[in-house]
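A.B. asks: task: produce atomic coordinates for the following.
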Amino acid sequence: MSKPRLLVITGSSGVGKSTLSARAAASLGFSKSASTDTIREALRTQFDADELPALHRSSFESAGSGVVEDWHGTVKVLSEGVAAVVRRASMKGSDLLLEGVHVIPDAQILNDWRGAGGIACGVVLYVEEGDRHQRFIVRRERHNNRGLAHYLDNLDRIREIQREMVSNGREAGWLVMDASAQDDPVGMVEASFE
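C.D. replies: As a prediction, this is how the structure comes out:
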């Protein structure tokens, strides 16, 4: 029996997380996937914006602190829900692909999975060039109910979060790649499991 796999794909808004996740799930045979956005939506039904404001704002929206601190606030409010999804897959011994902006790249999530007998890979996606990142955001098929301007007006904040994620990912030994410049990102992910 093969070891259960955990694949975590993170990155700031508009870098291609959902696209790579769909391709990786299909190509690498991940039957279970979870999005931090889905976890957030489920939690929003339980807590209103007055109770947990960070749950009801975008990862890049200002909460009055620094950009990275504001993003960390949106990650923290989801951390128990994200951990529960990962823990359940680990206990069941099933593969899991977890995707979303609400994950701070660190070694712990991967090491915990490995410690339970699985294999794990963390990926931080980014787009190096600012104009290309903006074009990625403009071309996205879907935006939340706030519209395209919400993203473009916050592009500097999105890119600052990206810089922090890339730094964290490199420090933690995650696979860090510019998805816009890779010919075979799924192949790179697959090689990381070997």
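A.B. asks: going forward, measure contacts between C-alpha atoms and count neighbours the same way
C.D. replies: Fine.
A.B. asks: after the helix ranked longest in the chain, which helix or strand is next? Please name it.
C.D. replies: If you go by DSSP state H, the chain has its longest helix at helix 155-172. Following helix 155-172 in sequence order, the next helix or strand is strand 175-178 (DSSP states H and E).
A.B. asks: just to revisit the earlier point, gap between the longest helix of the chain and the chain center?
C.D. replies: On the basis of Cα atoms, centre = their mean, to the nearest Å, helix 155-172 sits 12 Å off its chain's mean C-alpha point.
A.B. asks: which helices and strands sit right next to that helix?
C.D. replies: When contacts are defined as 3 or more Cα pairs under 8 Å, 6 or more residues apart in numbering; DSSP states H and E, helix 155-172 packs onto helix 67-76, strand 119-126, strand 175-178.
A.B. asks: got a markdown table for these, with distance to residue 169 and mean neighbour count too?
C.D. replies: Below are the helices and strands packed on helix 155-172 laid out as a markdown table (distance: least, Cα to Cα, whole Å; neighbours: other Cα atoms under 10 Å):
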| stretch | distance to residue 169 | mean neighbour count |
| --- | --- | --- |
| helix 67-76 | 15 | 20 |
| strand 119-126 | 6 | 25 |
| strand 175-178 | 6 | 18 |
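A.B. asks: using a markdown table, please lay out these together with distance to residue 140.
C.D. replies: Shown next, in a markdown table, are those (distance: least, Cα to Cα, whole Å):
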| stretch | distance to residue 140 |
| --- | --- |
| helix 67-76 | 21 |
| strand 119-126 | 15 |
| strand 175-178 | 17 |
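A.B. asks: nearest to residue 34, of these?
C.D. replies: Closest of the helices and strands packed on helix 155-172 to residue 34 is strand 119-126, at 14.4 Å (criterion: Cα to Cα).
A.B. asks: what's the angle between the helix or strand just after the closest one and strand 119-126?
C.D. replies: Using DSSP H and E, the next helix or strand after strand 119-126 towards the C-terminus is helix 130-139. Comparing the axes of helix 130-139 and strand 119-126 via axes from the mean of the first three to the mean of the last three Cα atoms, to 10 degrees yields an angle of 100 degrees.
A.B. asks: and helix 130-139, what does it pack against?
C.D. replies: For helix 130-139, the packing partners by 3+ Cα pairs under 8 Å, 6+ apart are helix 148-152.
A.B. asks: one more, for comparison:
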Amino acid sequence: MLYIRKDGFREPYSRWKLTESITAAGLVNHKAYDLAKSIQRDIEGQGVDEISSDELRDIVVSQLQTIDEETAENYMTWSRVRHERIPIVILIGGPSGIGKSSVALEIAHRLGIKQVIGTDTIREIMKNMIAPSLMPAVHYSSYDAWEAITYRVREDKVIVGFREQAKAVCTGINAVIERSLREGISLVIEGVHIASEFIETSPHVVMVNMYLDNHETHKARFISRASATHVRRDAQQYIDSLDAIIRIQDYLRESAEEKGVPSLENREFEKTSAAILGIATRKMKALLT
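C.D. replies: Next up, the predicted model:
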């Protein structure tokens, strides 16, 4: 059996653990796994049963350089992030039903981040702690928060209601981010409430906004999500509210553009995940420079 030595301790070589660290560099899962398996085979073929983590890193870098120099550089970046225990918070915003949760889980998996939080969870906590009379907007779904607006407004009431809700929930999001960075814990936060105008920026925070322009595809994803997850929420209620959801999407894109936050259309899961990973990698390279 092959062992990896680090900080005076040793642990069995794990193809899955190495695969995870290689996918952070941008290599797709099956290619990363094949490389991890090949590296184990080559080392054991030399009659070696123990190497240091630094030696393993150098082997991986050497192998990746034969594939692509940038991928090798990305691997070294994320290796340093892990070694120096640098926390990172990735925020994935966008309207309901476009695949944020799936992408968030994939990004967390590739980067070895153990915590993924949905902003609806934060809203639910606030809803249970704060009376409707004090903060009415958080007691509605994002697309019908306009019902909490009892005063006359000149702007789009859907957006006014959503902004009130998002501003409140972002207070909780910012608190979670602040504590996470203070304690050195990396996490991914996803949800409709990630409105760029209300999020506090940090060199350790990576924020992206997702959208989907094809409304028929958007409807289909609501139906697919309802059947795949067996959630109690009826897909039809989202479809019936699609006009409000699209208006929220437009607001989120405008807010992101004003703050210089990248917006990505989630047409293909793999491409979107790779794009977000690339954005996070560039941010970490800048942080480490």
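A.B. asks: hang on, the earlier thing: among the helices and strands packed on helix 155-172 of the first structure, which comes closest to residue 90 of the first structure?
C.D. replies: That would be strand 119-126 among those, by Cα to Cα, at 10.5 Å.
A.B. asks: run the chain-centre distance for the closest one.
C.D. replies: Worked out by Cα atoms, centre = their mean, strand 119-126 of the first structure lies 9 Å from the chain centre.
A.B. asks: show me what it is packed against.
C.D. replies: strand 5-11, helix 107-115, helix 155-172, strand 175-178, helix 185-192.
A.B. asks: ok, back up a step: after superposing, tell me the mean distance of the longest helix of the first structure to the second structure.
C.D. replies: Superposing on the second structure and averaging over aligned pairs (mean Cα distance after the TM-score superposition for the first structure), helix 155-172 of the first structure comes out at 1.1 Å.
A.B. asks: check which residues of that helix are buried.
C.D. replies: By neighbour count, with 16 or more other Cα atoms under 10 Å as the criterion, the buried positions of helix 155-172 of the first structure are 155, 157, 158, 159, 161, 162, 163, 164, 165, 166, 168, 169.
A.B. asks: what of stretch 133-141 of the first structure?
C.D. replies: For stretch 133-141 of the first structure, the buried set under the neighbour-count rule, 16+ other Cα under 10 Å, comprises 133, 134, 136, 137, 138.
A.B. asks: and the second one, what's its match in the second structure?
C.D. replies: Counting by TM-score structural alignment, residue 134 of the first structure corresponds to residue 219 in the second structure.
A.B. asks: residue 192 of the first structure too?
C.D. replies: For residue 192 of the first structure, the residue aligned by TM-score structural alignment is residue 279.
A.B. asks: dump the residue contacts of the closest residue to that match other than its chain neighbours.
C.D. replies: What sits nearest to residue 279 of the second structure in space, not counting adjacent residues and going by Cα to Cα, 6 or more residues apart in numbering, is residue 206, at 7.6 Å. Listed by Cα atoms under 8 Å, 6 or more residues apart in numbering, the contact set of residue 206 of the second structure reads 88, 89, 90, 91, 279, 280, 283.
A.B. asks: and the last one, helix, strand or coil?
C.D. replies: The three-state label given to residue 283 of the second structure by DSSP: H, G, I helix; E, B strand; the rest coil is helix.
A.B. asks: any idea how many residues pack against it?
C.D. replies: Residue 283 of the second structure has 16 neighbours, counted by other Cα atoms under 10 Å.
A.B. asks: one more: residue 111 of the first structure?
C.D. replies: Residue 111 of the first structure: 15 neighbours (other Cα under 10 Å).
A.B. asks: for residue 11 of the second structure, same thing?
C.D. replies: Residue 11 of the second structure: 11 neighbours (other Cα under 10 Å).
A.B. asks: show me what contacts the closest residue to residue 276 of the second structure other than its chain neighbours?
C.D. replies: Nearest non-adjacent residue to residue 276 of the second structure, counting by Cα to Cα, 6+ apart: residue 208, 7.3 Å away. Counting by Cα under 8 Å, 6+ apart, residue 208 of the second structure touches 91, 92, 93, 261, 262, 263, 264, 276.
A.B. asks: tell me which helix or strand residue 51 of the second structure sits in.
C.D. replies: Using DSSP H and E, residue 51 of the second structure falls in strand 50-52.
A.B. asks: what range in the first structure matches the next helix or strand after that strand?
C.D. replies: Per DSSP H and E, the first helix or strand lying C-terminal to strand 50-52 of the second structure is helix 53-67. Helix 53-67 of the second structure corresponds to no residues in the first structure, going by TM-score structural alignment.
A.B. asks: could you list the buried residues of the next helix or strand after helix 53-67 of the second structure?
C.D. replies: Next helix or strand after helix 53-67 of the second structure toward the C-terminus (DSSP H and E): helix 69-83. Residues of helix 69-83 of the second structure classed as buried: 71, 72, 73, 74, 75, 76, 77, 78, 79, 81 (neighbour count, 16+ other Cα under 10 Å).
A.B. asks: do stretch 166-177 of the second structure as well
C.D. replies: Neighbour-count burial for stretch 166-177 of the second structure, with 16+ other Cα under 10 Å as criterion, is recorded at 166, 167, 168, 169, 170, 172, 173, 176, 177.
A.B. asks: since that was my last question, I'll sign off now.
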